[in-house]
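Student: please find the sequence and the predicted model below.
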Amino acid sequence: MKQVASVSPVQLYDFSQKILFSPKERGEGFIKLTVTTGKKGARSTPHAHPRDEVTLTLKGQAVLRAGGQEFHMTEGTALRLPPGVVHEVEVLSDEWVVVAAYCDECMLCRGPDGGLTG
């Protein structure tokens, strides 16, 4: 069990991210679970994940762009992105807080050689 307040943030793009559970750090096959915060205008670069990503916006508003579409992420909105979908996020409100779970490091995403599988 972890308390979000006790986790030190790391920088991810323009965002501050608290990694609650990480397969890389724990040596386990679980997904990564994070709480990410961004201020107005914060952006990610276009990126994708080898498996699904699910998010739940806790506070604020952001827009996720993927496949020529825009998805407005507001408080209480959940979103699922399929594997391999290139996407980027931009914060529209003063602050945006999102919980995200995805599989970049977990053993389920890795082949026998340790590389990521698609």
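Tutor: Here it is on my side, so go on.
Student: from here on, contacts and neighbour counts on C-alpha atoms
Tutor: OK.
Student: helices of this protein, residue ranges please.
Tutor: Assigned by DSSP state H, the helices in the chain fall at 23-26.
Student: put this next to the previous one:
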Amino acid sequence: MSRQRPELKQVASVTPMQLYDFSQKVLFSPTERGEGFLKLAVTTGKKGARSRPHSHPRDEVTLTLKGQAVLRADGKEYVMTEGTALRLPPGLEHEVEVLSDEWVVVAVYCDECMLCGKLDGGSGSG
């Protein structure tokens, strides 16, 4: 068994990709690595940017670093501002809209991870 080592990445060195109306930099991804359990991403959106309603098979945890956005879920609105942490339970449909000029959030979630497939009795492709 090979020895595991810490991995260090600079956000500035990661090429952004489009996600809904947002720009997302995925720092660590189970799909890219071929192993691991969690995706770590920094997502940025400009005022008015929105996601579609969606859910995740396991928890999603976010931390707003800059700006303000509203998360809509279960008929309620949750305002996320700088320093606000949010946990979404598995399967909860939600959508996000940016309220400030720019919103920057760090998100950790399990969409493509081996853990999702194993817990769901699937193949592990998450």
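Tutor: Everything's here; your move. Nothing here was measured: the structure is a model prediction, and the numbers come from that model.
Student: ok, the aligned residue in structure 2 for V89 of structure 1 - contacts?
Tutor: The alignment partner of V89 of structure 1 in structure 2, by TM-score structural alignment, is V96. Contact analysis of V96 of structure 2 by Cα atoms under 8 Å, 6 or more residues apart in numbering lists R50, S51, R52, A69, V70, L71, R72.
Student: ok, now G60 of structure 1?
Tutor: G60 of structure 1 neighbours (Cα under 8 Å, 6+ apart): T74, E75, L92, S93, D94, E95, W96, V97.
Student: ok, of these, which come out buried?
Tutor: T74, L92, S93, E95, W96, V97 (16 or more other Cα atoms under 10 Å).
Student: most neighbours, which of the contacts of V96 of structure 2?
Tutor: A69 (29 neighbours; other Cα atoms under 10 Å).
Student: now check structure 1 for the residue matching that residue.
Tutor: By TM-score structural alignment, A69 of structure 2 lines up with A62.
Student: any idea how far L33 of structure 1 is from its match?
Tutor: 19 Å (Cα to Cα, to the nearest Å).
Student: do the same with V91 of structure 1
Tutor: Using Cα to Cα, we find V91 of structure 1 at a distance of 20 Å from L33 of structure 1.
Student: have a look at these two and say which one is more surrounded.
Tutor: Remark: of V91 of structure 1 and L33, V91 carries more neighbours, 25 against 19, as counted by other Cα under 10 Å.
Student: ok, now which ones touch the more buried one?
Tutor: Here V91 of structure 1 is in contact with G38, K39, K40, G41, A42, R43, Q61, A62, V63 (Cα under 8 Å, 6+ apart).
Student: for the residues you listed, which one is nearest G114 of structure 1?
Tutor: R43 (30.0 Å; Cα to Cα).
Student: map the closest one across to structure 2 for me.
Tutor: In structure 2, R43 of structure 1 lands on R50 (TM-score structural alignment).
Student: just give the nearest non-adjacent residue to that match, would you?
Tutor: Counting by Cα to Cα, 6 or more residues apart in numbering, R50 of structure 2 lies nearest to E97, which is 4.4 Å off, once chain neighbours are set aside.
Student: make sure that neighbour is actually in contact with R52.
Tutor: No - between E97 of structure 2 and R52 there is no contact under Cα atoms under 8 Å: 9.5 Å.
Student: and the gap between the residue positioned nearest the centre of structure 2 and Y78 of structure 2?
Tutor: With distances taken as Cα atoms, centre = their mean, the residue of structure 2 nearest its centroid is A107 (3.6 Å). Going from A107 of structure 2 to Y78 of structure 2 by Cα to Cα gives 16 Å.
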